[in-house]
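> Model the structure of this input:
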Amino acid sequence: MNYKLIAVDLDGTLYNDEPAISPATIQALIKAQEMGIRVAISSGRPLPGLFHARDALNLQKYHGMLVSYNGGKVVDTTNHETLYENAIPHELAVEVLKYLGNFPVIPMIDDGNVLYVTDKNAYRVREEALNDSMNCVEVSSLIDCLDFPLIKILTAIEPEKLPDVFKVIGKPYEGILDFVQSADFYIEAVPHGTSKATGLLKVCEKLGIHSDQIIAFGDAKNDLEMIKLAGHGVAMGNACDELKECADEVTLTNNENGIVHTLNHLIFS
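Here you go, the predicted structure:
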């Protein structure tokens, strides 16, 4: 297969547990780009949370793509063109933010630059702001400060509580919003049908390539659609069981240069 796009999830995939991108992984992905293969970082993170990896992989030089917010926003790194953006309607966002008060979750929203929360010291808030390179602003009400397009609503929850909450939290909004688990402690709400796969399809349209020409790497449940879409879907060795079951290949873990291992036999051999 003549692969033309490598799509990589960020946390638990491109990043090892430090978290950092290993020199070997950087070298391999730059080598692939020098061969003419595009790279797309595909993550649940807001756009600024992808910039460190973008710069490390030199994506702006090689016309790479950023698929952020679990596919809710797609940007061309070279000309900064927004190829796609899908926001939650304002009235619906307000309704959902009220609804989340019924659950033991910590909602967080962002405008692409600032992360808004009602308690800076709440569970996972400081980590999220740091990981996404955003300023964290504490407000009395998320609803009152919502004067911008909201692409997703992120909620943090203690891992032991997540399974039971995840079973029920999205039921009133089936067919309207998708509630997805992006980590052991995150549940995210996005417009129905939004996924990393839909974001990558926008990339395919822009580049004039077929989904069969994608190699995709992931580790979590929010990577399922992307792995199924790709011509060669790869689950990291540390991936969840659901992803391993549907992947074309299970590679080494994110701490063992799993991306490099696969690219060596798939495109460099």
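> all contacts plus neighbour counts: C-alpha atoms, from now on.
OK.
> Give me the number of neighbouring residues for residue 159.
Under the neighbour criterion other CA atoms under 10 Å, residue 159 is assigned a count of 11.
> ok, now how distant is it from residue 102?
Distance of residue 159 to residue 102, given as CA to CA, to the nearest Å: 17 Å.
> number of nearby residues for residue 153?
Around residue 153 there are 20 residues (other CA under 10 Å).
> Next up, the contacts around residue 30.
By CA atoms under 8 Å, 6 or more residues apart in numbering, residue 30 lies in contact with 57, 58.
> ok but residue 122 is inside a helix, no?
No. Counting by DSSP: H, G, I helix; E, B strand; the rest coil, residue 122 falls outside a helix, being coil.
> What is the neighbour count of it?
Using other CA under 10 Å, residue 122 has 13 other residues around it.
> Show me which positions of the strand or helix carrying residue 25 end up buried.
For residue 25, the host element (DSSP states H and E) is helix 23-34. Residues 25, 26, 28, 29, 30, 32, 33 are the ones in helix 23-34 that count as buried (16 or more other CA atoms under 10 Å).
> now do stretch 190-210
Quick answer for stretch 190-210 (16+ other CA under 10 Å): 190-191, 194-204, 210.
> I have a second one here; can you model it like the first so I can compare?
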Amino acid sequence: MSYSMAASDWDDTLVPLGDTIPERTKAALDRIRADGVAMVVVSGRSVHGLRVQLRRNGISLDGLYLIALNGALAVRAWDDEVLFSHQLDPDLAARAARICAEAGAAVMVHHHDQLWTDRPEDFAVRFEAESNDLAPLLVGDFDALDFVPAKLLIGGENALLKPLCERLKSEFADEAEVMLSADFLMEFTAKGVDKGHALRGLCEAIGVPLDEVVAFGDNFNDIPMMKVAGHSVAVADGVRELLEIVDQVTAPSSECGVADVLDELFPSDPM
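Model (predicted):
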């Protein structure tokens, strides 16, 4: 099978969480892009946060597509053209935020280079703000926001988030998508907004058949993307539920697992 696009999660897939991209993985990305393969970074991070990460890791924006906020937004990285955007209903966002706050979790909303939150000192908020160069701003009532959020990011200890995730899935089954994206982070987006729907929408927008897409991931929020891609790959330290459904398992991000698969599926042309 010939593939024309590589779509990858960022944290703990391309890059070990809180670290920098391994040189061999970066070299593999540079090589396939130079060969004309379309590259998409698909993440729960905001566009601003992804740009920060790409800049820190020396990755060119030329020809690069970004799917951000767990599928709520897709842009062309090189010129900021928005390909699609999906916001939460403000009332829905406020209702979910109240439940999370009452449960003791930290609620976060991205807006450009700002991170609005009810718990600025929470460890998850500090991580999100520092790793994405975001300014944390205190909000006491999410009804008071003067913009429409694309998603809620909920932070807390895993023992808190797991049952809270199940509660939100049950209470908002017909209104929202809810899934864990890390041990300490949970995504809340509008119904039908996830990485899988976003990848499908991007491919339709730029004319790439889904069966020509290789997708890489490690966590629960990557599962929808794996289900639509032509070839799905999980890193070996990904969550069990993901490992059970993918076509291939590769080495962890710290061991350049994505590079291994890129070298296999997109071999260099012989001179």
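> if we can go back for a sec, may I ask which two of the buried residues of helix 23-34 of the first structure are separated the most?
Of all pairs drawn from the buried residues of helix 23-34 of the first structure, the greatest distance, 12.4 Å, lies between 25 and 33 (CA to CA).
> what's the angle between whichever helix or strand comes after the helix holding residue 25 of the first structure and helix 23-34?
Downstream of helix 23-34 of the first structure, the next assigned helix or strand under DSSP H and E is strand 38-42. Strand 38-42 of the first structure and helix 23-34 are oriented at 130 degrees to each other (axes from the mean of the first three to the mean of the last three CA atoms, to 10 degrees).
> which residues of the stretch 1-150 of the first structure fall in strands?
For the stretch 1-150 of the first structure, the strands defined by DSSP state E, counting those that start in this stretch cover 5-8, 38-42, 65-68, 73-76, 82-85, 106-110, 114-117, 135-138.
> now these in a markdown table, with mean neighbour count and distance to residue 252 of the first structure?
Shown next, in a markdown table, are the strands of the stretch 1-150 of the first structure (neighbours: other CA atoms under 10 Å; distance: least, CA to CA, whole Å):
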| stretch | mean neighbour count | distance to residue 252 of the first structure |
| --- | --- | --- |
| strand 5-8 | 26 | 14 |
| strand 38-42 | 26 | 19 |
| strand 65-68 | 29 | 24 |
| strand 73-76 | 24 | 28 |
| strand 82-85 | 15 | 32 |
| strand 106-110 | 22 | 33 |
| strand 114-117 | 21 | 34 |
| strand 135-138 | 16 | 35 |
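> With distance to residue 125 of the first structure as extra columns, can I get the ones you listed in CSV?
Below are the strands of the stretch 1-150 of the first structure laid out as CSV (distance: least, CA to CA, whole Å):
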stretch, distance to residue 125 of the first structure
strand 5-8, 25
strand 38-42, 22
strand 65-68, 19
strand 73-76, 22
strand 82-85, 25
strand 106-110, 8
strand 114-117, 8
strand 135-138, 8
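> And the ones you listed: which comes nearest residue 216 of the first structure?
Closest to residue 216 of the first structure of the strands of the stretch 1-150 of the first structure is strand 5-8 (CA to CA; 4.6 Å).
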